[in-house]
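Asker: just a sequence and a predicted model for now, questions to come.
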Amino acid sequence: MKTKLLSLLGIALIAFFAASCSSDDDKNSIDVPNAVLTAFNDQYPTVVSPTWEFEDPYYVAEFKYNGNETDVWYNTAGTMLLTVEELQSSQLPQAIKANIASSKYSAWTYDGVDLIQRDGFSSIYRVELDDPKSEGEVTLYYTASGVLIKEVPDIDNTPLKPVTIPQKIMDQLTQNFPSSTYSIVDFDIDSTTKNYEVDLFGGNRAIEVVFDPQQNLLYWEWETSYKDVPTVVQDAFLAAGYTVAQIDDIYFRETPNASPRENVTTYVFELEVNDKDVVVIFNENGKQLQ
């Protein structure tokens, strides 16, 4: 009798655990829309049994592609909005590796590399580097041709998700930067100012276009060198008591001006003075504005 009771208890426990596992599987299962499955199978016909997650309102497929961990984001209609592929540093385009090797980060080590592709955007590479001496970190964003788009101190842990550029901003971009010449590579909202920032690439140049929180165009700028700054601005910069050795970066900036209808050109100097970050701005005639 005792043996029979133990047997019945064992069967009951097995049934309980089986039911629990089945319940967990049901909780973890995702009902992926047919449009999404069709789009995925068309794009990746050789991939079998990807892991699906639901990141409201997106469906995310996680799988290995060509040996690399890959995430692909879809909307419910099956449109691919974002692909993130983890690469080995050896898989970076040679132009990017050459740019890093000739930069101040040449002795830094690779910590992570991603290929980021967004719907309607040009592809960009995100490269995370570590300084073995100071334990400093930096994230660099490049075009495939090796042009540096932006540099973020420390590791950029901002979660990658699909983005939608507001139509008001798109209209202003189209007006000032025709798609036949310029392509969009990134879009972000500054966490402090709440300004919208759009990174473009065209004419072998990376351009940042900035809009205020109401989506009005503020300015666009790109990095330039001291030798390309007009002599009158160089003279004003030196006369203000600054030195070339203090310069970290210089940006050529244009601000649209409705009255008169001309763009206002300025030069933005980012400096390090007595271990402090300083920004000074001159107009094209050498007048200091900040």
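Answerer: Nice, thanks for sending it over.
Asker: only C-alpha atoms for contact and neighbour calcs from this point on.
Answerer: Will do.
Asker: please enumerate the helices of the protein.
Answerer: In the chain, the helices defined using DSSP state H lie at 2-28, 34-43, 94-101, 167-176, 231-239.
Asker: return the list of helices and strands in contact with the last one.
Answerer: Using 3 or more C-alpha pairs under 8 Å, 6 or more residues apart in numbering; DSSP states H and E, the elements in contact with helix 231-239 are strand 276-283.
Asker: what about the strand it packs on, distance to the chain center?
Answerer: Centre-to-centre, strand 276-283 and its host chain are 26 Å apart (C-alpha atoms, centre = their mean, to the nearest Å).
Asker: do the same with stretch 235-250
Answerer: Centroid separation between stretch 235-250 and its chain, computed with C-alpha atoms, centre = their mean, is 31 Å.
Asker: now the end-to-end length of that stretch.
Answerer: 15 Å (C-alpha to C-alpha, to the nearest Å).
Asker: mind listing what's buried along that stretch?
Answerer: When neighbours are counted by 16 or more other C-alpha atoms under 10 Å, the buried residues of stretch 235-250 are found to be 236, 237, 246, 247, 250.
Asker: show me the contacts for the first one.
Answerer: Contacts for residue 236 (C-alpha atoms under 8 Å, 6 or more residues apart in numbering) come out as 286, 287, 288.
Asker: and if we set it to 6 Å?
Answerer: Applying C-alpha atoms under 6 Å, 6 or more residues apart in numbering, one finds that residue 236 lies in contact with residue 286.
Asker: kindly report the same for the last one.
Answerer: Residue 250 makes contact with 223, 224, 268, 269 under the criterion C-alpha under 6 Å, 6+ apart.
Asker: what about 7 Å?
Answerer: Shown in contact with residue 250 (C-alpha atoms under 7 Å, 6 or more residues apart in numbering): 223, 224, 225, 267, 268, 269, 270.
Asker: okay, now the one to match up with it:
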Amino acid sequence: MKLKMYFLLLALGALTLAFQSCDDDDNDGISVPAELQNALAEKHGNAQRIEWETKGTYYVADFYEDNYEKEAWFTKDGVWQMTETDIPGLAALPAVVKSAFESGRYASWHVDDIDKLERKDVETVYVIEVEQGKQEMDLYYSESGIFIKEVADTDGGHNSEGYLPSDLSAAVRTFINENYPDARIVEMDVEKEMTEVDIIHENKAKELLFTPDGTWVSTSWDVRTSDLPGAVTAAVQARYPDYVIDDADYVETKENDYYWVEAERGEEEVHVKVTAEGVIL
């Protein structure tokens, strides 16, 4: 009998240790230097239930603050880079952002995820991930409700690291400061050997393109089809009488400025470069 009790107590002790080990893994994550703990406390003073992990070269703190689930990214020496906040639904968005989404072209799509991105040296944005059938899109909005851009989600999953801010070259930053005073930088990406910078300027979302050495190529922004000059609309309709104008952008380049107009007829689609005076380029 004593022998049975001994083995029973031994088994219970091992089970208790196993549960404690699991709890420790779940609650504590990895240990981090004091510099990182202090950096998190300075940025998020109300952080609770903190767990640390590493992702690539970054230290990432998962925690809750003010009833929101958050993820803060730091360099190894404690420099804050980004905080991603999980927004539980459209109702939790700022009213202006919610209204902008609901009045946009993707309002009928299923909302899969919403994140608030606060990042070093760039504007705070909200990213609404939507899907319809096999199509998935990431929609970017400023805090003031300006629709910034749409990006096709081809990865089939959430990639927080892709949201991390990138450094602008001195040439690019100087050009923006000189030509778009008071512009607020939202995003920077390198695609097809071109640097793409999204800014908010004069209450518009604008996209700037630069070569790898920082030479400006173009600036463009969305234009409502109802705001197109009459000469532009007339020129497109004269060239493509059976087509309906579906979308338009205004484009500035070194050579000339023009409207980039998209027109459709059933499944067919054409793009037309036309100046404000109605000259098709």
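Answerer: Ah, there it is. What you are looking at is a predicted structure, and each value in this text was computed from that prediction instead of being measured.
Asker: before we move on, the earlier item: mind putting the helices of structure 1 in CSV, distance to residue 254 of structure 1 included?
Answerer: Listed next are the helices of structure 1 as CSV, based on distance: least, C-alpha to C-alpha, whole Å:
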stretch, distance to residue 254 of structure 1
helix 2-28, 52
helix 34-43, 41
helix 94-101, 27
helix 167-176, 12
helix 231-239, 15
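Asker: for those, which one sits closest to residue 155 of structure 1?
Answerer: Set against residue 155 of structure 1 and scored by C-alpha to C-alpha, those come closest in helix 94-101, at 16.2 Å.
Asker: would you mark the buried spots in that closest one?
Answerer: Buried residues in helix 94-101 of structure 1, counted by 16+ other C-alpha under 10 Å: 96, 97, 99, 100.
Asker: also stretch 62-81 of structure 2?
Answerer: 62-64, 69-74, 76, 78-81.
Asker: would JSON lines of those residues with distance to residue 216 of structure 2 be doable?
Answerer: JSON lines is the format used below for the buried residues of stretch 62-81 of structure 2 (distance: C-alpha to C-alpha, whole Å):
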{"residue": "62", "distance to residue 216 of structure 2": "39"}
{"residue": "63", "distance to residue 216 of structure 2": "41"}
{"residue": "64", "distance to residue 216 of structure 2": "42"}
{"residue": "69", "distance to residue 216 of structure 2": "39"}
{"residue": "70", "distance to residue 216 of structure 2": "37"}
{"residue": "71", "distance to residue 216 of structure 2": "35"}
{"residue": "72", "distance to residue 216 of structure 2": "33"}
{"residue": "73", "distance to residue 216 of structure 2": "31"}
{"residue": "74", "distance to residue 216 of structure 2": "31"}
{"residue": "76", "distance to residue 216 of structure 2": "34"}
{"residue": "78", "distance to residue 216 of structure 2": "34"}
{"residue": "79", "distance to residue 216 of structure 2": "30"}
{"residue": "80", "distance to residue 216 of structure 2": "30"}
{"residue": "81", "distance to residue 216 of structure 2": "27"}
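Asker: residue 286 of structure 1 matches what in structure 2?
Answerer: Aligned by TM-score structural alignment, residue 286 of structure 1 pairs with residue 278 of structure 2.
Asker: what's stretch 98-105 of structure 1 aligned against in structure 2?
Answerer: Aligned by TM-score structural alignment, stretch 98-105 of structure 1 falls on residues 99-106 of structure 2.
Asker: all strands of the stretch 1-150 of structure 1, in order?
Answerer: For the stretch 1-150 of structure 1, the strands defined by DSSP state E, counting those that start in this stretch occupy 51-55, 58-65, 68-74, 80-87, 109-118, 124-130, 137-142, 148-153.
Asker: ignore the last one, the stretch 151-281 of structure 2
Answerer: Remark: strands assigned in the stretch 151-281 of structure 2 by DSSP E, counting those that start in this stretch are 184-191, 194-201, 204-210, 216-222, 244-253, 257-265, 268-274.
Asker: quick one, which of the strands of the stretch 1-150 of structure 1 is nearest to residue 205 of structure 1?
Answerer: Residue 205 of structure 1 lies closest, by C-alpha to C-alpha, to one member of those: strand 148-153, at 8.5 Å.
Asker: report all helices and strands that the closest one contacts.
Answerer: With contacts taken as 3 or more C-alpha pairs under 7 Å, 6 or more residues apart in numbering; DSSP states H and E, strand 148-153 of structure 1 sits against strand 137-142.
Asker: mean distance, the strand it packs on to its aligned residues in structure 2?
Answerer: Compared with structure 2 after the fit, strand 137-142 of structure 1 shows a mean deviation of 1.8 Å (mean C-alpha distance after the TM-score superposition for structure 1).
Asker: now the angle between strand 124-130 and that strand, please.
Answerer: Calculated by axes from the mean of the first three to the mean of the last three C-alpha atoms, to 10 degrees, strand 137-142 of structure 1 forms an angle of 160 degrees with strand 124-130.
Asker: got a list of contacts for strand 137-142 of structure 1?
Answerer: Contacts with strand 137-142 of structure 1, where a contact means C-alpha under 7 Å, 6+ apart, come from 96, 124-131, 148-156.
Asker: again, but for stretch 195-210 of structure 2
Answerer: So stretch 195-210 of structure 2 is contacted by 146-148, 180, 183-190, 194, 211-212, 216-221 (C-alpha under 7 Å, 6+ apart).
Asker: just the terminal-to-terminal distance for it.
Answerer: Taking C-alpha to C-alpha, the first and last residues of stretch 195-210 of structure 2 lie 5 Å apart.
Asker: tell me the buried residues in it?
Answerer: Going by neighbour count (16+ other C-alpha under 10 Å), the buried part of stretch 195-210 of structure 2 is 195, 196, 197, 198, 199, 200, 205, 206, 207, 208, 209, 210.
Asker: on that earlier part again, kindly write the ChimeraX command that selects the buried subset of the contacts of stretch 195-210 of structure 2.
Answerer: Buried residues within the contacts of stretch 195-210 of structure 2, by 16+ other C-alpha under 10 Å, are selected in ChimeraX with:
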select :146,147,148,183,184,185,186,187,188,189,194,216,218,219,220,221
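Asker: thinking again about what came up before, possible to save the strands of the stretch 1-150 of structure 1 as JSON lines with distance to residue 241 of structure 1?
Answerer: Shown next, in JSON lines, are the strands of the stretch 1-150 of structure 1 (distance: least, C-alpha to C-alpha, whole Å):
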{"stretch": "strand 51-55", "distance to residue 241 of structure 1": "53"}
{"stretch": "strand 58-65", "distance to residue 241 of structure 1": "54"}
{"stretch": "strand 68-74", "distance to residue 241 of structure 1": "51"}
{"stretch": "strand 80-87", "distance to residue 241 of structure 1": "46"}
{"stretch": "strand 109-118", "distance to residue 241 of structure 1": "37"}
{"stretch": "strand 124-130", "distance to residue 241 of structure 1": "35"}
{"stretch": "strand 137-142", "distance to residue 241 of structure 1": "31"}
{"stretch": "strand 148-153", "distance to residue 241 of structure 1": "28"}
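Asker: no more questions from me, cheers.
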